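**Q** Structural data only, the sequence is not supplied:
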């Protein structure tokens, strides 16, 4: 079966966030999908299967090397890019993905090749910082919230603090959260992005637990920064080693995330 590797939220190879995309024709066993994701070792591997469904075109599931997840932005972007790039879907047609826990997600392609994804907003409600959070991050939280994805959203002092974080992965793994989103306002407003962020998912990701560019995190970041900045449309830069830009527009209880993607590998999975 056909397998692609796509760098998402970037316009150039070897940046953004890589995802495996497996184009299935028939339903697959979840255990097999988990083993393939562990073999691929990307933060997420997506599985796309056509559906005979009037309300959706494809089934979409996402697996980290360790677990299946309920929502993944960069692997959704990668999956849509793969379907357009391989000619499976006409460039002007929207793609409707049916997911197990996040409903139907629609992706549209603009004339410039950028892809926009209609996702649920998952705003964070303010909570007290969990014990050990500041020490695990190496930075003092100014504001801490938790959302329905069980992500912690943590605002710190400034952009330099976000970029300079040297998080303790083991300590973060002891905190009750799917992931920890750390953010701050851009140091130079008008410089191409409004805020920066980093995402640490020690419980679901391998290695140092940092995800390069996290679409689902922007479902929390968008409502947070839209309220702070007083406008619905914002742009984030995820300041990981690879880095990537995510444009986000808050529309009621939905967030439209926009970015670009690049195919870096197109081959055959021989199992």
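**A** Arrived safely, thanks for sending. Not measured: the values here are computed from a predicted model.

**Q** switch to C-alpha atoms for all contacts and neighbour counts from now on
**A** Fine.

**Q** And residue 106, which helix or strand is it part of?
**A** Per DSSP states H and E: residue 106 is located in strand 104-109.

**Q** What are the contacting residues of the next helix or strand along the chain from that strand?
**A** As assigned by DSSP H and E, the chain's next helix or strand after strand 104-109 is strand 115-120. Under the criterion Cα atoms under 8 Å, 6 or more residues apart in numbering, residues 77, 80-81, 102, 105-110, 219, 253-260 lie in contact with strand 115-120.

**Q** and strand 115-120 with strand 104-109, angle?
**A** Here the directions of strand 115-120 and strand 104-109 differ by 160 degrees (axes from the mean of the first three to the mean of the last three Cα atoms, to 10 degrees).

**Q** Which parts of strand 115-120 count as buried, going by neighbours?
**A** For strand 115-120, burial by neighbour count (16 or more other Cα atoms under 10 Å) applies to 115, 116, 117, 118, 119, 120.

**Q** just stretch 137-151 next, same as before
**A** 137, 139, 140, 141, 144, 145, 146, 147, 149, 151.

**Q** again, but for stretch 50-67
**A** 50-51, 56-66.

**Q** same check, this time on stretch 250-268
**A** Neighbour counts over stretch 250-268 (16+ other Cα under 10 Å) mark 250, 254, 255, 256, 257, 258, 259, 260, 261, 262, 263 as buried.

**Q** element containing the fifth one?
**A** This means residue 257. Using DSSP H and E, residue 257 sits in strand 254-259.

**Q** Please apply the same query to the first one.
**A** Remark: residue 250 resides in strand 244-251, with elements defined by DSSP H and E.

**Q** For that strand, give me every contacting residue.
**A** Outside strand 244-251, the residues within contact range by Cα under 8 Å, 6+ apart are 9-10, 15-17, 121, 193, 212-213, 215, 218, 222-223, 226, 232-238, 255-259.

**Q** ok, back up a step: which ones among the buried residues of stretch 50-67 are found in strands?
**A** Residues of the buried residues of stretch 50-67 located in strands (DSSP state E): 50, 51, 56, 57, 58, 59, 60, 61, 62, 63.

**Q** which helices and strands does the strand or helix carrying residue 81 pack with?
**A** Following DSSP H and E, one finds residue 81 within helix 73-85. In terms of contacts (3 or more Cα pairs under 8 Å, 6 or more residues apart in numbering; DSSP states H and E), helix 73-85 is packed against strand 2-8, strand 17-23, strand 44-53, strand 115-120, strand 261-268.

**Q** and after the shortest one, which helix or strand comes next?
**A** In this case it means strand 115-120. Per DSSP H and E, the first helix or strand lying C-terminal to strand 115-120 is strand 125-126.

**Q** Quick check: buried residues in whichever helix or strand comes after that next one?
**A** Downstream of strand 125-126, the next assigned helix or strand under DSSP H and E is helix 133-137. Neighbour counts over helix 133-137 (16+ other Cα under 10 Å) mark 133, 134, 136, 137 as buried.

**Q** Let's have those in a markdown table, adding distance to residue 180.
**A** Shown next, in a markdown table, are the buried residues of helix 133-137 (distance: Cα to Cα, whole Å):
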| residue | distance to residue 180 |
| --- | --- |
| 133 | 9 |
| 134 | 11 |
| 136 | 11 |
| 137 | 9 |
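
**Q** Second structure for comparison follows:
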């Protein structure tokens, strides 16, 4: 049996934020087995964590379709599981990942803060072919990092987007971030579409804020920012730019915990599969 936790990240109550699966393991299962578990869970991401020593763990993330190189909400959820359910003693945990070491700190008010790489976007001289048709809208600006970043004048325009997911998936980027200025104390809003990796619209996307934070920090001339992802579930994020790193803070709540049964042969697999962790 594999322990399993279902956590709503970037939320202060169930049924909000972004749900993530978290599976603590003594050693890696085969990648194909972890992919099957993620597909069965059918959440945007399932995180698998394996202890190193002390306050350090290895972490890998799988969508229902593929393994990915960086995921914010499932990292937040993994830290929440350690702090809340697995008697983790410290105030900071380090996850080793494809994107390098990722620190998560527990704040006095209960928020968790991700220390993530900054991925500033670069302006594109021409829009990718098919982007306007994919969005059914024409953005003000188009920039690119790992994901495409498209900007609009107002929150209402971002809310009104009805993207063609097949055409979004045909673009050669992990996902498309749509963003605009926020209102009522929120500096910026966003939505994130990633059908290419099996996530049509992600409820709240920590990794997208690795790109959003440096973009809006430069545009607004400040390094402390409030953000809201305006998906149907929605989520709130507290953000800070620190040179080539970003801080992304939010709350998390446990929705369910239990066990996954995958058969004794899979449970017995040792650490032969170490792919994806550096």
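**A** Alright, I've got the coordinates. Fair warning: this is a prediction, and the values are worked out from it, not measured in the lab.

**Q** Please state their TM-score.
**A** Once superposed, the chains reach a TM-score of 0.93 (TM-score structural alignment, normalised by the length of structure 1), with 260 aligned residues with a Cα RMSD of 1.1 Å.

**Q** Residue 232 of structure 1 pairs with which position in structure 2?
**A** Structural alignment (TM-score structural alignment) places residue 232 of structure 1 against residue 223 in structure 2.

**Q** So which bits of the strand holding residue 250 of structure 1 are buried?
**A** For strand 244-251 of structure 1, burial by neighbour count (16+ other Cα under 10 Å) applies to 244, 245, 246, 247, 248, 249, 250.

**Q** same check, this time on stretch 41-52 of structure 1
**A** 41, 42, 43, 44, 45, 46, 47, 48, 49, 50, 51.

**Q** what's near enough to touch the equivalent of the second one over in structure 2?
**A** Right, residue 42 of structure 1. Using TM-score structural alignment, the partner of residue 42 of structure 1 in structure 2 is residue 43. Contact partners of residue 43 of structure 2, counting by Cα under 8 Å, 6+ apart, are 19, 20, 21, 63, 64.

**Q** Swap in 7 Å and give it another go.
**A** Neighbouring residues of residue 43 of structure 2 by Cα atoms under 7 Å, 6 or more residues apart in numbering: 19, 20, 64.

**Q** Count the residues that sit near residue 219 of structure 1.
**A** Residue 219 of structure 1 has 27 neighbours, counted by other Cα atoms under 10 Å.

**Q** wait, is it part of a strand?
**A** No: Residue 219 of structure 1 is assigned helix when assessed by DSSP: H, G, I helix; E, B strand; the rest coil, not a strand.

**Q** After alignment, which residue of structure 2 pairs with it?
**A** Aligned partner of residue 219 of structure 1 by TM-score structural alignment: residue 210.

**Q** State whether that match and residue 119 are indeed in contact, as I suppose.
**A** Yes: between residue 210 of structure 2 and residue 119 there is a contact under Cα atoms under 7 Å: 5.3 Å.

**Q** quick revisit: quick one: which of the ones in strands among the buried residues of stretch 50-67 of structure 1 is nearest to residue 169 of structure 1?
**A** Distance to residue 169 of structure 1, by Cα to Cα, is smallest for residue 63 among those, at 20.4 Å.

**Q** now for that closest one: what does it line up with in structure 2?
**A** Per TM-score structural alignment, the equivalent position to residue 63 of structure 1 in structure 2 is residue 62.

**Q** Distance of its match relative to residue 192 of structure 2?
**A** Separation of residue 62 of structure 2 from residue 192 of structure 2 (Cα to Cα, to the nearest Å) stands at 17 Å.

**Q** Check residue 139 of structure 2 too.
**A** Taking Cα to Cα, one finds residue 139 of structure 2 at 14 Å from residue 192 of structure 2.

**Q** just to revisit the earlier point, counterpart of the strand holding residue 106 of structure 1 in structure 2, which residues?
**A** Across structure 2, the stretch matching strand 104-109 of structure 1 (TM-score structural alignment) is residues 101-106.

**Q** Quick check: the matching stretch compared with structure 1, mean distance?
**A** Following the fit onto structure 1, the mean deviation recorded for stretch 101-106 of structure 2 is 0.4 Å by mean Cα distance after the TM-score superposition for structure 1.

**Q** which residues touch that stretch?
**A** For stretch 101-106 of structure 2, contacts defined as Cα under 7 Å, 6+ apart pick out 79, 91, 92, 93, 94, 95, 96, 112, 113, 114, 115, 116.

**Q** The fifth one - that's part of a strand, no?
**A** So the one you mean is residue 94 of structure 2. Yes: according to three-state DSSP, residue 94 of structure 2 belongs to a strand.

**Q** ok, it - how many residues close by?
**A** Residue 94 of structure 2 has 20 nearby residues by other Cα under 10 Å.

**Q** Please apply the same query to residue 39 of structure 1.
**A** 11.

**Q** Equivalent analysis for residue 132 of structure 1, please.
**A** Counted with other Cα under 10 Å, residue 132 of structure 1 comes out at 13.

**Q** To which residue of structure 2 is it aligned?
**A** By TM-score structural alignment, residue 132 of structure 1 lines up with residue 130.

**Q** Okay, and the residue lying closest to that match once chain neighbours are set aside sits in which element?
**A** Take residue 130 of structure 2 and drop its neighbours on the chain: the residue closest to it by Cα to Cα, 6 or more residues apart in numbering is residue 167, 7.1 Å away. Secondary structure assignment for residue 167 of structure 2, by DSSP H and E: helix 165-170.

**Q** Give me the mean distance between whichever helix or strand comes after that helix and structure 1.
**A** Next along the chain after helix 165-170 of structure 2, taking DSSP H and E as the criterion, comes strand 176-181. Mean deviation of strand 176-181 of structure 2 relative to structure 1 after superposition (mean Cα distance after the TM-score superposition for structure 1): 0.3 Å.

**Q** so after strand 176-181 of structure 2, what's the next helix or strand?
**A** Per DSSP H and E, the first helix or strand lying C-terminal to strand 176-181 of structure 2 is strand 188-194.

**Q** matching residues in structure 1 for that next one?
**A** Using TM-score structural alignment, strand 188-194 of structure 2 corresponds to residues 195-201 of structure 1.

**Q** quick one: contacts of that stretch?
**A** Stretch 195-201 of structure 1 has contacts (Cα under 7 Å, 6+ apart) with 159, 162, 178-186, 209-211, 214, 235-240.

**Q** please redo it, this time with the cut-off set to 6 Å
**A** Applying Cα atoms under 6 Å, 6 or more residues apart in numbering, the contact partners of stretch 195-201 of structure 1 are 179-186, 209-211, 236-239.
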